[in-house]
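Enquirer: attaching a predicted model along with its sequence, questions to come.
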Amino acid sequence: MLARLKQAGQAEEGMSIVDHLTELRQRIIIVIAALVVGVLIGFYFASSIVDYLLLIPEKLVYLYPGEAFFVHLKLALVGGLGLAGPVILYQLISFILPALRQNERTILFVGLPFVLLLFLAGVVFAYKLILPLAFSFFMGFGTDSLEPLISINSYISFVLGLIIPFGLVFQLPLVVVLLTSIGILTPQILVRYRKFMVLIIFIVSTVLTPPDIISQVLMALPMIFLYELSILLSRSSFWRRKKRKE
């Protein structure tokens, strides 16, 4: 894929504005087509996705006639976006590649695989570790006179609202390395504002996660770990950049 992108970037240099607009139209059509196909596939497998995401023994219910349909549609949109993601990335990068300098292209090609891997790592981490812990904690409040009645919409919203932000949060080390490599950040700045960033992390985790303290703490702790990891990576990137200048 990266080799094809490089070839596309070389072929598109020197195009006129009309050519670029025509190309943009074609790429938008391809993206829309990929999204439509992805959503259709996602809708077909929506029931299987619900079964896979079900981490509690209780049966889910729907509270109004259209709830199950709209949940399937929500999963189809999320799944369709995921399936069409490679096509969208390819079309986007192919379009902007001719405008990038060589060092910017290098950063893009090196960083893109890490973006995808870190996002998947965050999603898997949340699904395999955080979600079971969160459900175990919350379901423990049930009693003989207090039985859970969980709707499919609230359940899927809770799951997606936890695993997707984790995928985004796991991009932190990559963002820090990128900002350090272009001189915007230094490891000294990261260390100096560590306490302030811990506060920001808890605020962000409060906004991104479902409204309960346990989910917020479970999200904040990995973010703090990622921030400490970012400091180490920033130091490495900083010294490499300094040596290149010398």
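Expert: Cool, the structure landed.
Enquirer: please make it C-alpha for all contacts and neighbour counts, starting now.
Expert: Fine.
Enquirer: so where's the longest helix in the protein?
Expert: Of all the segments of type helix in the chain, defined by DSSP state H, the longest one is helix 213-245.
Enquirer: same for that helix, what does it pack against?
Expert: helix 152-169, helix 172-181, helix 187-192, helix 194-208 (3 or more Cα pairs under 8 Å, 6 or more residues apart in numbering; DSSP states H and E).
Enquirer: mean neighbour count for the ones you listed - can I get that in CSV?
Expert: As requested, those are exported to CSV (neighbours: other Cα atoms under 10 Å):
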stretch, mean neighbour count
helix 152-169, 19
helix 172-181, 19
helix 187-192, 15
helix 194-208, 16
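Enquirer: closest one to Gln10 among these?
Expert: helix 172-181 (24.5 Å; Cα to Cα).
Enquirer: leaving out sequence neighbours, find the closest residue to Val71.
Expert: Of all residues not flanking Val71 in the chain, Asn153 sits nearest, at 5.9 Å (Cα to Cα, 6 or more residues apart in numbering).
Enquirer: how about the one you found, what does it touch?
Expert: By Cα atoms under 8 Å, 6 or more residues apart in numbering, the contact list for Asn153 reads 62, 67-68, 71.
Enquirer: just the ones in helices from those residues, please.
Expert: Using DSSP H, 67-68, 71 are the members of the contacts of Asn153 that sit in helices.
Enquirer: most neighbours, which of those?
Expert: Among the ones in helices among the contacts of Asn153, Val71 has the most neighbours (other Cα atoms under 10 Å), with 22 neighbours.
Enquirer: if we can go back for a sec, ok, of the ones in helices among the contacts of Asn153, which one's closest to Leu190?
Expert: Val71 (41.1 Å).
Enquirer: measure that closest one to Phe225 for me?
Expert: The spacing between Val71 and Phe225, counted by Cα to Cα, to the nearest Å, is 34 Å.
Enquirer: sorry, back to before: now the contacts of Asn153 as TSV including distance to Gln91?
Expert: Listed next are these as TSV, based on distance: Cα to Cα, whole Å:
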residue	distance to Gln91
Tyr62	39
Glu67	34
Ala68	34
Val71	29
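Enquirer: of those residues, just say which sits nearest to Ile41.
Expert: So of those, ranked by how close each gets to Ile41 (Cα to Cα), first place is Val71, at 14.9 Å.
Enquirer: could you find the closest non-adjacent residue to Ala46?
Expert: Using Cα to Cα, 6+ apart, the closest residue to Ala46 is His72 (5.4 Å).
Enquirer: what's the neighbour count on the one you found?
Expert: 22.
Enquirer: list the contacts of it.
Expert: 43, 46-47.
Enquirer: ok, structure two:
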Amino acid sequence: MSQDDIEASRAPLIEHLIELRRRLLYSVIALAIGFVFCFFFAADIFNILLKPYEWAVGSVKDLELIYTAPQEYFFTQLKIALFGGLFLSFPVIASQIYMFVAPGLYKNERGAFLPFLVATPILFLAGASLVYFITMPLVMEFFLSMEQAGGEGQARIQLVARVSEYLGLIMTLIFAFGLCFQLPVLLTLLGRVGLATSEGLKTKRKYAIVITFAVAAFLTPPDPISQIGLALPTLLLYEISIISVRMIERKRLQAEAEAEAEAAE
């Protein structure tokens, strides 16, 4: 390779690095703005996240949380601000990722990539909604059922949750469900590039069931409600992924048949 060829290859690399820096800067700025905004409303956001606990208890008057270290609630608010900032800034971050990779894609590849970029936050929101409205109230009811009223020969045992532990629980479930709900996006992308087939996914269904329950046990608290609540929707999404990959295969076969017909003419 000549010196001119080396210099020519170095120039595009520098341009890509400059473009990457610009996209990262915009993403960080968006995250910082979202973080500051959510920190200002951190107490209100935390009260919204407490709704599933309130539904499980039955009345906000009977709801009590504590913090056992002076800095605990402050750090909890920081986590809420980061959590909310990521959520608010995701459209900007996703658009920056798309604008960085789009120039290197063909027109049909850009058209194929964009729907997955749109589906990702929608599926994550669907998983988070399942946690918020169904799974989390059931989980809290399960934990509250272990309380003991007390009396003769029995101690009184009452759940008084710490603010950091409750936030950690609901955030863990939201991220776990949100990530598992990305399964159709991942498998469909693998199907588009030929790394997964509908027949292969069907034959591996029994392994998928075992892996799904193992992952659910790892990502969720040690209670059967949250584990089953994560595993069953994930398996349903796996079946949807098989259908999606089969549709892609049919379109690919149809395109190949049309290309062969045109070549024969």
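Expert: Perfect, I can see it now. Note that this is a predicted model, so its numbers are computed, not measured.
Enquirer: please enumerate the strands of the stretch 1-150 of structure 2.
Expert: Here the stretch 1-150 of structure 2 has its strands, by DSSP state E, counting those that start in this stretch, at 65-66.
Enquirer: widest-spaced pair of the contacts of Asn153 of structure 1?
Expert: Tyr62 and Val71 (9.6 Å).
Enquirer: what touches both of those two?
Expert: 152-153.
Enquirer: how about Gly142 of structure 1, what's its match in structure 2?
Expert: Under the alignment (TM-score structural alignment), Gly142 of structure 1 pairs with Glu147 of structure 2.
Enquirer: hmm, Leu159 and its match touching each other?
Expert: Yes: using Cα atoms under 8 Å, Glu147 of structure 2 is in contact with Leu159, at 6.6 Å.
Enquirer: quick one: stretch 102-113 of structure 2 to chain centroid distance?
Expert: 24 Å (Cα atoms, centre = their mean, to the nearest Å).
Enquirer: ok, now stretch 201-208 of structure 2?
Expert: Using Cα atoms, centre = their mean, the offset of stretch 201-208 of structure 2 from its chain centre is 23 Å.
Enquirer: which part of structure 1 matches that stretch?
Expert: Matched against structure 1 by TM-score structural alignment, stretch 201-208 of structure 2 falls on residues 190-197.
Enquirer: what's the end-to-end length of the matching stretch?
Expert: Stretch 190-197 of structure 1 has an end-to-end distance of 8 Å (criterion: Cα to Cα).
Enquirer: could you list the residues in contact with it?
Expert: Ile231.
Enquirer: same check on stretch 64-73 of structure 2?
Expert: By Cα under 8 Å, 6+ apart, the residues outside stretch 64-73 of structure 2 that reach it are 160-164.
Enquirer: cutoff 6 Å now
Expert: For stretch 64-73 of structure 2, the external contacting residues (Cα atoms under 6 Å, 6 or more residues apart in numbering) are 160-163.
Enquirer: so that stretch matches what in structure 1?
Expert: Aligning stretch 64-73 of structure 2 against structure 1 (TM-score structural alignment) gives residues 59-68.
Enquirer: can you check stretch 174-186 of structure 2 too?
Expert: Following TM-score structural alignment, the aligned partner range for stretch 174-186 of structure 2 in structure 1 is 163-175.
Enquirer: what's the distance between that stretch and the middle of its chain?
Expert: 6 Å.
Enquirer: ok, stretch 48-58 of structure 2 next?
Expert: Offset of stretch 48-58 of structure 2 from its chain centre (Cα atoms, centre = their mean): 22 Å.
Enquirer: got the buried residues for it?
Expert: 49-57 (16 or more other Cα atoms under 10 Å).
Enquirer: and Glu19 of structure 2, what's its match in structure 1?
Expert: Checking TM-score structural alignment: Glu19 of structure 2 goes with Glu23.
Enquirer: now its match: how far from Val31 of structure 1?
Expert: In this view, Glu23 of structure 1 and Val31 of structure 1 are 12 Å apart by Cα to Cα.
Enquirer: who's more crowded, those two?
Expert: Neighbour count, other Cα under 10 Å: between Glu23 of structure 1 and Val31, Val31 has more, with 21 against 16.
Enquirer: need the contact list for that one.
Expert: The contact partners of Val31 of structure 1, by Cα under 6 Å, 6+ apart, come to Ile88.
Enquirer: return the residues in contact with the aligned partner of Arg162 of structure 2 in structure 1.
Expert: Under the alignment (TM-score structural alignment), Arg162 of structure 2 pairs with Ser151 in structure 1. Shown in contact with Ser151 of structure 1 (Cα under 6 Å, 6+ apart): 60-62.
Enquirer: just the buried residues out of these, in ChimeraX syntax.
Expert: The buried residues among the contacts of Ser151 of structure 1 can be selected in ChimeraX (16+ other Cα under 10 Å) with this line:
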select :60,62
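Enquirer: just give me the closest of the contacts of Ser151 of structure 1 to Phe166 of structure 1.
Expert: The closest of the contacts of Ser151 of structure 1, once distances to Phe166 of structure 1 are taken by Cα to Cα, is Leu60, at 24.4 Å.
Enquirer: and that closest one, how far from Asp144 of structure 1?
Expert: 19 Å.
Enquirer: likewise for Ser94 of structure 1?
Expert: Relative to Asp144 of structure 1, and taking Cα to Cα, Ser94 of structure 1 is found at 59 Å.
Enquirer: when the two are compared, which one has more neighbours?
Expert: Counted by other Cα under 10 Å, Ser94 of structure 1 and Asp144 do not tie: Ser94 has more neighbours, with 20 against 5.
Enquirer: which position in structure 2 pairs with that one?
Expert: Ser94 of structure 1 maps onto Met99 in structure 2, by TM-score structural alignment.
Enquirer: residues contacting its match?
Expert: Residues counted as contacts of Met99 of structure 2 (Cα under 6 Å, 6+ apart): none.
Enquirer: could you measure Leu169 of structure 2 against Ala161 of structure 2, distance?
Expert: 11 Å.
Enquirer: contacting residues for the alignment partner in structure 2 of Val217 of structure 1?
Expert: In structure 2, the residue paired with Val217 of structure 1 is Ile228, using TM-score structural alignment. Not one residue lies near Ile228 of structure 2 by Cα under 6 Å, 6+ apart.
Enquirer: how does it look with 8 Å?
Expert: If you count contacts by Cα under 8 Å, 6+ apart, then Ile228 of structure 2 has 213, 216 around it.
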